[in-house]
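>>> just need the structure, nothing else, for what follows:
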Amino acid sequence: MRAHTDQERGQHLRRLVLAAMFAALGTLLGSLSIPVGPTRVAPLQHTINAIAGIWLGPWYAAGAALVTAFLRHSLGWGSLFAFPGSPFGALVVGYAYRVLRTDAAALCEPIGTGPIGATIAAWVFQPLVGSHHTLWWFQGAFLASSIPGAILGYAVIRILRRVPAVGEWAAQP
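This is a model prediction of the structure:
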C-alpha cells in the first residue's frame, strides 16, 4: 500500500468538506418538499446530487446524499424513501461524469433515483411502512422529483462554471 502525498490528502479533505457543505445545503433545501403519498417530492435535493456527483465524484456524492437523507429524516423533513433514492442518483451522476466528461452527466441523476432507487424503495421500504403503492407508482413519484432537480442541477453547474473563483475549488474529480 502506497503512502498518500500531501496533495492527495488535500484533495480528499477538499472533497470531504464540500460533501459536508452539500449535505448541509441539501438538508436545508430539502425542507422545501411536497408530500406525495408516503414519499416527499424534493427536487432541490436532486439538484444537489447532480452538482455533487460532478464535483465530488460518485462516492463522496453518495455519502453526502446519505447524510442528507439521514438529517432530513431526523428533522422530520424527509421520509425513509430518501435513503435508497438519493445516493443512487448521486452515484450514477458521478460515474456518468467519469465516463462522459461532460456536465450533461448531471441529467443522468433520474436514472439512479428512478429505476434503481425507486425499485429498492418499493421492495424494501414499502412493506415496512405498509404502503399499498406499486413499483410504477414509486418510480413515477421519484422521477417527478429527480427530473426537474437534475435539469436545475445541470443549469446551476453551467452557470457556476462561468464564475472564475468557482473553478479553483470545484476542480474536476
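>>> contacts, neighbours, all on C-alpha from now
OK.
>>> and the helices in the chain?
With helices called from DSSP state H, the chain shows them at 6-30, 43-56, 58-75, 82-100, 109-111, 119-120, 126-129, 135-161, 164-169.
>>> let me have those in TSV, adding mean neighbour count and distance to residue 36 as columns.
Listed next are the helices of the chain as TSV, based on neighbours: other Cα atoms under 10 Å; distance: least, Cα to Cα, whole Å:
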stretch	mean neighbour count	distance to residue 36
helix 6-30	17	14
helix 43-56	30	13
helix 58-75	23	16
helix 82-100	25	13
helix 109-111	27	17
helix 119-120	20	17
helix 126-129	12	14
helix 135-161	20	7
helix 164-169	10	36
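>>> to compare against the first, here's the next sequence to fold:
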Amino acid sequence: MQQIQAKTQLRTKKMVLTAMLACLAFVLNTYVYFPSMAPFQHFVDVIAAVLLGPWYACAAAFLCGIMRMMSGRTIQAVVGAVFGPILGGLIYQKTHNIWLVLVGEVAGTGLLGAMTAYPLMKLFYGLDAQSPLYYIPLYTPAALVGGGMGVAALLIFKRSGLLNRMLAELGREAPHG
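Below you'll find the model as predicted:
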C-alpha cells in the first residue's frame, strides 16, 4: 500500500512540475519575444528533459504550444517544441550528460521539428516555400540559444547541489561528472 502511495505522490509531483514548466515557458515566450524565435521554450525543454524525462517534458512543451496557439501563434508553436525534449530526455536517460541534452534539443527542434513544420504549414496555412528545409535556419538558432541557457541553469543548479536534490525528489538519477 505504501509503495502505491509513493508512486502516486511521485506521479503527482511530476504532473505538477510539468504544468509549472509549461506555464513558465508560456509566460517567458509571451513577454520576452524575438521575431520568429522562442528561445525560452528550449530553455524550459532542456530543464524538463533532465528533471522529468522525455514524456513529461514533451507534455510540458505540448501544453505550452497549445497555450501559445490559443493566443494567436501557428501550429509551429507545438510542432517546433515537442521533438527536442523527447530526444533530449531520451539522451539524458541513456547518458546522464547535461551537455548531450542540448544536442538532443537542437537536433529534435532544429531538424525534426523544422522538417515536420514544413508540410503542416503548407497544408494548413498555405506556406509558399518550396523546400522542406525551409524552417531549419529559423528553428536551430532558437534551440541553440535557449537550450544553451537551459544547460547553463542546470550547471548552476548542479554546482549548488540543488539539481541532485531535485532529481532525487523526482526519482531520477543525477548527472555524471
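>>> TM-score for this pair?
The TM-score (TM-score structural alignment, normalised by the length of the first structure) is 0.88; 166 aligned residues with a Cα RMSD of 1.8 Å.
>>> in the second structure, which residue is closest to the centre?
residue 45 (1.9 Å; Cα atoms, centre = their mean).
>>> identify the residues contacting it.
Each residue near residue 45 of the second structure by Cα atoms under 8 Å, 6 or more residues apart in numbering is listed here: 57-58, 60-61, 81, 84-85, 105, 147, 150.
>>> quick check: the one in the first structure that sits across from it in the alignment vs residue 39 of the first structure, distance?
Matched by TM-score structural alignment, residue 45 of the second structure corresponds to residue 49 in the first structure. Taking Cα to Cα, to the nearest Å as the measure, residue 49 of the first structure falls 18 Å from residue 39 of the first structure.
>>> start to end distance for stretch 68-80 of the second structure?
Note: stretch 68-80 of the second structure ends 12 Å apart using Cα to Cα.
>>> identify all contacting residues around that stretch.
For stretch 68-80 of the second structure, the surrounding residues in contact (Cα under 8 Å, 6+ apart) are 26, 61-62, 64-66, 109, 113-114, 116-117, 120-121, 139.
>>> how near is the counterpart of residue 76 of the second structure in the first structure to residue 58 of the first structure?
Alignment note (TM-score structural alignment): residue 76 of the second structure maps to residue 81 of the first structure. With the distance defined as Cα to Cα, residue 81 of the first structure ends up 20 Å from residue 58 of the first structure.
>>> residues contacting the counterpart of residue 121 of the first structure in the second structure?
Counting by TM-score structural alignment, residue 121 of the first structure corresponds to residue 117 in the second structure. Taking Cα under 8 Å, 6+ apart, we find residue 117 of the second structure in contact with 75-76, 79-80, 135.
>>> recalculate using a threshold of 10 Å.
When contacts are counted by Cα atoms under 10 Å, 6 or more residues apart in numbering, residue 117 of the second structure touches 74-80, 111, 123, 132-136.
>>> try residue 65 of the second structure
Contacts of residue 65 of the second structure by Cα under 10 Å, 6+ apart are 22, 25-26, 41, 59, 71, 73-82.
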